[in-house]
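In: next comes the sequence, and after it the predicted model I'd like to discuss.
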Amino acid sequence: MDPIPPKNDDRSNPNPLAVDLHKLGQLVCDARVRCELNIRDAADGIGVSPRVLSRIESGESVGTERLFKVLKDFGLAMLVMPNGDADVALEALGHTVNWEDIVARQSPATLSGPRPSLVLGRTTPTLFVDYDGTLHAGHALVDEHGQITLDSGRAMFEFAPLLVEMLEPYPSVEIVLTTSWLETLHEEKVISYLPAKLARRVVGTTQGRKARFSYFRDGTGRTDIITSYAFGKRLKHWLAIDDSVYGADSFGYVPGELMGNFVLLDSTRGISDEGAQQRIRDWLVEVHTDNCTQRGQTS
C-alpha cells in the first residue's frame, strides 16, 4: 500500500516529539484524522487489524513490525538522535523542548495526578539476598574449570552462619536471591551453594530480570530489579541486603520512601558489619510484630 496522503492542514503545527507510547499514539491518531479515515478503514488500508491500530492510538504496546508498518503507511518517519540534535530539529519546526521536565514527568517518584493505589497484599517477610560482598567478602571469579574463588582470597559464604542465626527465630521469612551468579549459573546450582538452613527458605530469584536501561546506565540496575520484583509480587514486608543497591533514595512513588527497604553493604565486610546486622534484626522484629498484630486483629 502506498503511504496514506495526509490532508493539508496549515491551521496547526503539532509537536512531532514522541517521548512515550501515549504521545506516539496521539500522533498516529492525528495522522489518521487528517486523512479523514475511521479506524476500521485505515486499518484495512494498511493491512493490520483494527485492534492493533486502536492499541497504538491508545498508547498501548504492539509488535515493533506492526508499529513501523503503521507509521510507514501513514507517511510518518521515526528518527533516533541525541537530545541536542533533536533540539535543533525541533527548533527548525518551531518547537522547543525541556528535557529536564520530560524526565521529571516520566519519573515514578515525581508523577503527579491521581494514581491507583498499589495494594501490597503479600505480608510474608521476604529477604532479598546477594552473595558477593554480602555473605562473604569480595567477589567471585570463575576459572575455565568452573571453579569459584573470591578475589579477596577469603572463604566463600563465611558470613552465612550469621544470617542463619539471625533468621532462626523467624521461620516464616522467605529468601529471594539477587546475586550476579544467576547471570552465568543455573538457578538450582546457585541455590546449592547455600547452607541447607538458608537454601530451604529460597522461594525465588531475580534470574532473567533486566533493569531498565536508564537505571542500568547509572549503576542502579540492581535496585531497579529488586524494586520491580517486590512491587510485582505485591510484597509488603521486604528488605534487600546487597553491596550493589545504589540510589535507593530515587525509587518509589515518593522520593526516599524505599530507603528503609535497602541495606547497602560494604563489600569487604558484608553482613559481618554490626550496623548491617542491627538493621536486619530490627526489620525482623518489626515485621514479626506487625504480622502478629494483624493476626490478632483478624482472629
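Out: Here it is on my side, so go on. Numbering: from 1, shown residues only.
In: C-alpha from now on. contacts and neighbour counts both.
Out: Will do.
In: where do the helices sit along this structure?
Out: 21-34, 39-46, 50-57, 64-73, 83-92, 99-106, 160-167, 187-192, 196-199, 213-217, 221-232, 274-298 (DSSP state H).
In: for H136, list the residues it contacts.
Out: 154-160, 268-270 (CA atoms under 8 Å, 6 or more residues apart in numbering).
In: go again using 7 Å as the cut-off
Out: By CA atoms under 7 Å, 6 or more residues apart in numbering, the contact list for H136 reads 156-159, 270.
In: re the thing from before, what's the closest of the helices of the chain to V173?
Out: Closest to V173 of the helices of the chain is helix 160-167 (CA to CA; 7.3 Å).
In: quick check: buried residues in that closest one?
Out: Neighbour counts over helix 160-167 (16 or more other CA atoms under 10 Å) mark 160, 163, 167 as buried.
In: dropping in the other structure now:
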Amino acid sequence: MQHRSLSTNERRSLLCYLDYDGVTHFDSVYVNPNRGIHMAVPGPKLFEWAPILELLLQPFPEVKIVLSTSWVRLKNLEFAKAQLPPKLQAKVIGATFDNRVTQKLDFDLMPRGLQVWRDVERRKPANWFAIDNDERGWPSWCRDRLIKTEDHLGLSDNSVQEAIRKLLVSL
C-alpha cells in the first residue's frame, strides 16, 4: 500500500486534532436522509463555537488542523473541512481517517484516541494536541495531549479555552 510521503513542514508542524460534535458545537447531532446533518434539539447551532478556536489559534499561525471527527468518515474530508470558518479551513491539512491507510470497519472499531495516535505515528509532527469530548480508549502515553471538552459546552467552556491557551504557549 502506498501513500504520499510527508513534507518537512508537516513533520515540523504543530498539529491540532479536532473533533466536531461536543467541541465546535453541542454534541447532539444526528443525520437524517431528509434533513441531513442537524442538531437534535432546538437552540444550539452547528459550529457555533468554531470562531472561538479561530481566535485561540490566531496568534499561532504554525498550528495546522487534522480533523479527527466522524464527519470525515460519514461524508468526506472536503465536506467536513468546508463546514469550518475560512480561516480554520485554511489550516486543515488532512484527517485521521484515510481509506488508503485503514479500512473503514477497522477505523470505526478503533477508539478515538487510538485513531489519533495512529495518525501521529504516520505524520510524525514535532508536537501535537487533540481537542475532543471522547476520552475513552486514549492510550495512557498520550492522554496528556488531550484537551477534554464537555458535550454541552465544547469550546465555549472557559476552562477549555484556558487549557488550550496554556498548552499553545508551552509548546
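Out: Received, thanks. Since the structure is predicted, the reported quantities are computational estimates derived from the model, not experimental observations.
In: which of the contacts of H136 of structure 1 has the most neighbours?
Out: Using other CA atoms under 10 Å as the neighbour test, the contacts of H136 of structure 1 are led by G270, with 27 neighbours.
In: counting neighbours, what do you get for the equivalent of Q115 of structure 2 over in structure 1?
Out: Here Q115 of structure 2 is matched to I225 in structure 1, going by TM-score structural alignment. Residues near I225 of structure 1, counting by other CA under 10 Å, number 20.
In: I225 of structure 1 touches A211, doesn't it?
Out: Yes: taking contacts as CA atoms under 7 Å, I225 of structure 1 lies within contact range of A211: 5.5 Å.
In: and V52 of structure 1, how far from L71 of structure 1?
Out: As judged by CA to CA, to the nearest Å, V52 of structure 1 and L71 of structure 1 stand 12 Å apart.
In: need the overlap of contacts for the two.
Out: Contacts common to V52 of structure 1 and L71, judged by CA under 7 Å, 6+ apart, are absent.
In: what is the nearest of the buried residues of helix 160-167 of structure 1 to E274 of structure 1?
Out: L163 (12.3 Å).
In: the closest one pairs with which position in structure 2?
Out: Taking TM-score structural alignment, L163 of structure 1 has L53 as its aligned residue in structure 2.
In: okay, now the equivalent of V66 of structure 2 over in structure 1: neighbour count?
Out: Here V66 of structure 2 is matched to V176 in structure 1, going by TM-score structural alignment. Other residues near V176 of structure 1 number 21, with proximity taken as other CA under 10 Å.
In: surely V176 of structure 1 and L127 touch.
Out: Yes: look at V176 of structure 1 against L127 with CA under 7 Å: they come within range, at 6.2 Å.
In: what stretch of structure 2 does stretch 64-79 of structure 1 fall on?
Out: Under TM-score structural alignment, there's no match for stretch 64-79 of structure 1.
In: so how far is S172 of structure 1 from V202 of structure 1?
Out: 11 Å.
In: which one of those two has more residues nearby?
Out: V202 (19 against 13).
In: residue contacts, that one?
Out: 174-176 are the contacts of V202 of structure 1 under CA under 7 Å, 6+ apart.
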